[in-house]
Each structure stands twice: as C-alpha cells, then as structure tokens.
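Asks: missing the sequence, but the structure's below:
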C-alpha cells in the first residue's frame, strides 16, 4: 500500500505541471480576441527566459499584463475553493458542505464590504482581515444554529446544516446590501454588486501575490493533515480513538479554510459551487483517500475556474459575464444530482 501511495504521488508530480500549464496557456490564448498559443509561448519565453522573439507590443501587453495574470489568479482561487470544500466535507461529514452553501463566502463578503465601504475598524483593518473575521463569524453562527436545531444523522444532518447555511448566507447577504445602501454611492454600489457575483476582470499580478500564497497555504495544511482528514470521515470519535487531537485539528483546518476563502473573496468576490462540485468529481475519479483527493481537487479546481473564466469571456460576444454566473450554471445541476443521489442511497 505504501508503494502504491508513493507511485500515486509520483504520478501527480509529473501530471499536474503540464496540465496546469496547458490550462494557463488556454486561459491566456482564448478570449474576446484569440491569440495563437505560439505567441503566448513566445511572450513567456521573452519575459521569463530572456529570449528575443518578435512579438507585437499590444499582444505582449494583453498576454502578460492582463490574460496571464488573470489566469494565474483564477487557478489559485479555484484550487483554494476546492480545498476548502474538501476540508469542510470531511470535518462535517456532509456531502453538501462548501464555503458558499455554508454562508462562509457571504460572511467574508460582509466583512470586506464593512471595512471598505462602511469604514469599520477606522482604517486599522485591511480588506482581507475584515473578510476573514466575517467568514469565521458566519461559520460559528451556522454551526451553532445547526447544533441548536438538533442535527440528526445521514441525510437529515446534511439537510439541517445546509438549511442553517442558507439562513446564515441570507442574513449576511442582507447585511451586505444594507451596508452598501447606507454607505456607498451609486458608482460604488454598481462596482460592489458586480464584484459580489464573482469578478476576475480586475485581476492583476499584484493579486497573485495574495491568491497564490492562499492556495499554497490551503494545499500545505491539507497535505499535512491527510491522515486526520481520512479519520474525520468516520466521525470525530473515531479520529479521537486514533490519537488525533480533535479540537486542535478542527481549529487549524477550519481556520485555514476560512482564511483561504476570505482571501479569495477579498480578491474576486463570492464564487459559488467550486468547493461543492470539484471534490465530488475527484472522489469519483480517484477515490476517498485524501492523499490523492487533496492534490486532485486542487488541480481540478484550478483548471475548472480557468475554464469557467474562458466561458465567461466568450459566451456573449462583446460582454464579460461575472464568473459566479458560470459556476452557478454548472454547480446548481450538480447540487441537485448530489441531493438525488443522497436520497437514493437512503
């Protein structure tokens, strides 16, 4: 079994880089105007390795300063959201858990808007700090509400926590709308509402300095706790019987998931269903062992969000859709399929 696990890790070690590179090249080449992949590679060679391929300045600017930066941010955000979904589904033993459905994204949005628009913290708090505080508050509130409602087992427990998440998300969305109506002018309100739907249009290289470390943090924490995640799939009592410090591990993993979600929301807004759909798809392909599920989900989340961003740019000619619209169009049917599958198993 150990030999098989080592071979699997080695396979991921050489599969992931070319797949991710191909997705980044596709995300850079495909858009409102198509740019040949050869031109993208020439620009990368010029910028990264000092080559001197002749490339038009306008093409170089579009590729390097706009599309490639946007693709990198999309990949990091997709990986981070998928890993947050893996963590929440394992810890809560709930197939329907993800940052969007549990209200964590909504809480992060409220915290970010409270800091930037309403001026909470009097300038002492950053956007990411406000988003992190809102995400943690939302998770604590949803968990407390689900506990007070009685929970249950199986599909009943899943339904209770999803209902609690919906209630929390609606509350924080209402608070966000109130803060916007009270403190933002018309121009700010339009920009914030578009951002709340998930928006990568403003993604630049400085955003990657936040998005990439956030995804790396999520991946590192998950890989460090793969055995704990495996144990939690059988319940907290089983994890404790295996010698795992349940409270400490829960605090670290939930804190990491909330922080990653908050950082992503502070950059690109609330993007839904990535953390729900990707872990389920990867479980179907690689199984439930987190040693394989974690890197597979990170890679698939990155590729999925790059693909969704491409679709958002080309679906309607001359117009860029919020990326949250695309993920919802894919995620909502997947959510229904998961519900039906759970009912059939019961």
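Replies: Okay, I see it. Every value quoted in this text rests on a predicted model; they were computed, and no experiment measured them.
Asks: please count neighbours and contacts with C-alpha atoms only from this point.
Replies: Fine.
Asks: so where do the helices sit in the stretch 151-300 of the chain?
Replies: 154-183, 186-196, 205-224, 226-232, 236-241, 246-268, 274-286, 290-314 (DSSP state H, counting those that start in this stretch).
Asks: relative to residue 326, which of those is closest?
Replies: Evaluated over these, closeness to residue 326 peaks at helix 290-314, with 6.1 Å, by CA to CA.
Asks: contacting residues around whichever helix or strand comes after the closest one?
Replies: For helix 290-314, the following helix or strand on the C-terminal side (DSSP states H and E) is helix 323-345. Outside helix 323-345, the residues that touch it by CA atoms under 8 Å, 6 or more residues apart in numbering are 95-96, 155, 197-200, 270-274, 276-277, 305, 308-309, 311-312.
Asks: returning to that earlier point: of all the helices of the stretch 151-300 of the chain, which one is nearest residue 56?
Replies: Between the helices of the stretch 151-300 of the chain, helix 205-224 lies closest to residue 56; by CA to CA that is 20.8 Å.
Asks: centroid-nearest residue for this structure?
Replies: With distances taken as CA atoms, centre = their mean, residue 81 lies nearest the centre of the chain, 1.8 Å away.
Asks: grab the nearest non-local neighbour of it.
Replies: Spatial nearest neighbour of residue 81, chain neighbours left out: residue 275 (5.1 Å); criterion: CA to CA, 6 or more residues apart in numbering.
Asks: alongside the first one, take a look at this:
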C-alpha cells in the first residue's frame, strides 16, 4: 500500500512539473504570438512605427499625424487581444463540456449552445439592422439570450421523465442545435441585401474583424470569472469523470454541479459567439491535446487549456489575415483546416498506443 501511495504521489508530482513547464512555454508562446500579430498584417508597417504606436497607446497619447497609430493601436492590438481572450474561453468551455458529458471529444456545438448563441446574434444583425439589435438588444445580449434559450430547451429535454444521463444530454443537444441552425439559415436568407448576407455568412464562419477596445472588457471578464468558477469546482469535475454514482459517493451533488456547468458554458459561449462568431474546433481539440500533456486533473488542465487556446487562436487569426494577399479568410475555416488533420493524427497515435 505504501508503495502504491508513493507511486501515485510521484505521478502527481510529475504531472505538476509538466503542467508548470507547459504553462511557462505557453505563456512565452502567447507573448510571441501577440507580438507577431501586432507587427504583421496586410499593411506594411515598419517595426519602429509599431513600437512607437504601441508606446503612445499605452501612455494614452493622441495619435501622431502621419503615423500608423490607427492600424496598430486601434485595429491590430485589440484584435490580437480579443483572439487571445476568445481562444482562452473556448479552451475553458471545451474542457467543461467534456467533463459534463464525460467525453473527451465533446464541444459546445455538441450541446447546441453555440447554435443558440449564433441564432440570437444573427437575429440581432438581420432583424435589428446590426445596430441596436432585435427589440433593442445588443449583439452580446442577443447571443447570450440565444445561448440561454438553447440551454433551457436542452436541459428540459435531458431531464424529461426525471432521469438524466450524458447520452440523453448529447442527443438533446444535437437535436436542438440542428433545429436552431435551421432558423439561423432562414434568417440569413431573410437578410435585406447581398452585402448583409455575405457579412452574416462570414461572421458565422468566425471572424475577429470587428474587434475594438470597447468589445474587450465583457469577454475578458467572462473568461476570468469562468476560469475562477471552474477552478473552484476542479475536484468535483475530476470526480464526475468517474461516473455519477462514484461522484455522489464522494460527496458531489451531481445534478447541481451539472446544472452549474451548463450555465457557465452557456454564458461563456454566448459572450464569445457575440464577439467572434461561431469558431469551431478549438473547444474540441484544445482540452484533448492538453490532457495528453498534463493529465486529466482539472486543477492543472483548466489553466493550461486556457493558455493553449489563446495561443492557438492568436496564431490562427494571424494566418487568416495574412495567408492570402488581398483577402481575409474566416477564422473558422483556418481552425478546421489546421485542427482536423491534427486531431486525427493525435487520435491515431493514441489508438496505436492502446
């Protein structure tokens, strides 16, 4: 018994060391990715001008005439920071959803949450002319309302009959997601003009082109609060992976925890979709890859997943902006092109190792 305890302690320390190294490497990678994202773009800006613009922005000085302050400080810097925030949020949401359904390949789309948020946001754009939004609601509020609508429908169906299971939750999420996606496509067809239709379709595939300093505060606060809430339930999340009965035996209120996770993921997804559109695959791949490095303990997994998600989306957004000379790619297209082969490769290696 003592030997088993010592071995378990050794594995825990090893995982902790790996998590520390992963956090340090990802932190450095995130800083490098942010610098590259600010320095590079379709408009050529000398490196000296980039640093001057950032320095003036940090001091709160007015843009100097004839400089590149507008491109660097008003466009590139908030876009790079928003990419990091959204990527971190998607990593957290994916980790929480995978614990919720006990499936390492689940993501917010599987539960219909992203579909609901997209429906609310598209309704605000198409029916509200993209300004005040539908019935006076802003884009963020509409996306959040759509996510909560989806949450309520999926939760009601999953709890129907008094029982509850991850399989029922997934099936309800897939069904509701497809149902709401149908309404979204209908609203796209109802768009007032061709330019608006193109803009909505581009946004649905994921875009950070609308990033502004004013749009950073809400998603950043939501991601930080989401991380703190999930870290506070890290041990309960670990217990849930062992099954509902085992978790209940360890003192976890499974139904209450699952409800809390569903609310957190709905809120985060609604906020993220409202500022970035529907960016797929990040929430699916990031926790899966991080789990291979630092293990499944959520106290370590959650911060690493947030960092890796931030790095990934900053790099992906940079590629989307610079891959083609005169055209910007939707971020979701790049995540699918990069992520799908990567995940298939990782899955193949994992199956080979048994």
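Replies: Cool, got the structure. Remember, predicted model here, so these are calculated numbers, not experimental data.
Asks: buried among the contacts of helix 323-345 of structure 1? Make that a PyMOL selection.
Replies: In PyMOL syntax, the buried subset of the contacts of helix 323-345 of structure 1 is picked out as below (16 or more other CA atoms under 10 Å):
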select buried, resi 95+96+155+197+198+199+200+270+271+272+273+274+276+277+305+308+309+311+312
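Asks: can you add distance to residue 86 of structure 1 and give the helices of the stretch 151-300 of structure 1 back as TSV?
Replies: Below are the helices of the stretch 151-300 of structure 1 laid out as TSV (distance: least, CA to CA, whole Å):
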stretch	distance to residue 86 of structure 1
helix 154-183	15
helix 186-196	23
helix 205-224	9
helix 226-232	9
helix 236-241	16
helix 246-268	9
helix 274-286	6
helix 290-314	7
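Asks: just name the most buried of these.
Replies: helix 290-314 (a mean of 24; mean count of other CA atoms under 10 Å).
Asks: relative to structure 2, which residues correspond to that one?
Replies: Using TM-score structural alignment, helix 290-314 of structure 1 lines up with residues 298-322 of structure 2.
Asks: can you find the partner of residue 30 of structure 2 in structure 1?
Replies: Correspondence of residue 30 of structure 2 to structure 1, assessed by TM-score structural alignment: residue 20.
Asks: sorry, that was for residue 332 of structure 2
Replies: Under the alignment (TM-score structural alignment), residue 332 of structure 2 maps onto residue 324 of structure 1.
Asks: what about that match, how many neighbours?
Replies: Burial of residue 324 of structure 1 is recorded as 28 neighbouring residues (other CA atoms under 10 Å).
Asks: likewise for residue 250 of structure 2?
Replies: 12.
Asks: who's in contact with the closest residue to it other than its chain neighbours?
Replies: Nearest non-adjacent residue to residue 250 of structure 2, counting by CA to CA, 6+ apart: residue 239, 7.4 Å away. Residue 239 of structure 2 makes contact with 246-247, 250, 252, according to CA under 8 Å, 6+ apart.
Asks: with residue 123 of structure 2 instead?
Replies: Applying CA under 8 Å, 6+ apart, the residues near residue 123 of structure 2 are 133-134, 142, 184, 187.
Asks: any chance of those residues in JSON lines, plus distance to residue 44 of structure 2?
Replies: Formatted as JSON lines, the contacts of residue 123 of structure 2 follow (distance: CA to CA, whole Å):
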{"residue": "133", "distance to residue 44 of structure 2": "36"}
{"residue": "134", "distance to residue 44 of structure 2": "39"}
{"residue": "142", "distance to residue 44 of structure 2": "37"}
{"residue": "184", "distance to residue 44 of structure 2": "38"}
{"residue": "187", "distance to residue 44 of structure 2": "38"}
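Asks: which of those are still contacts in structure 1?
Replies: Listed in the original numbering, the contacts of residue 123 of structure 2 still in contact in structure 1 are 142, 184, 187 (both residues aligned by TM-score structural alignment, their matches' CA atoms under 8 Å).
Asks: trace the last one over to structure 1, please.
Replies: Okay, so that is residue 187 of structure 2. Matched to structure 1 by TM-score structural alignment, residue 187 of structure 2 sits across from residue 179.
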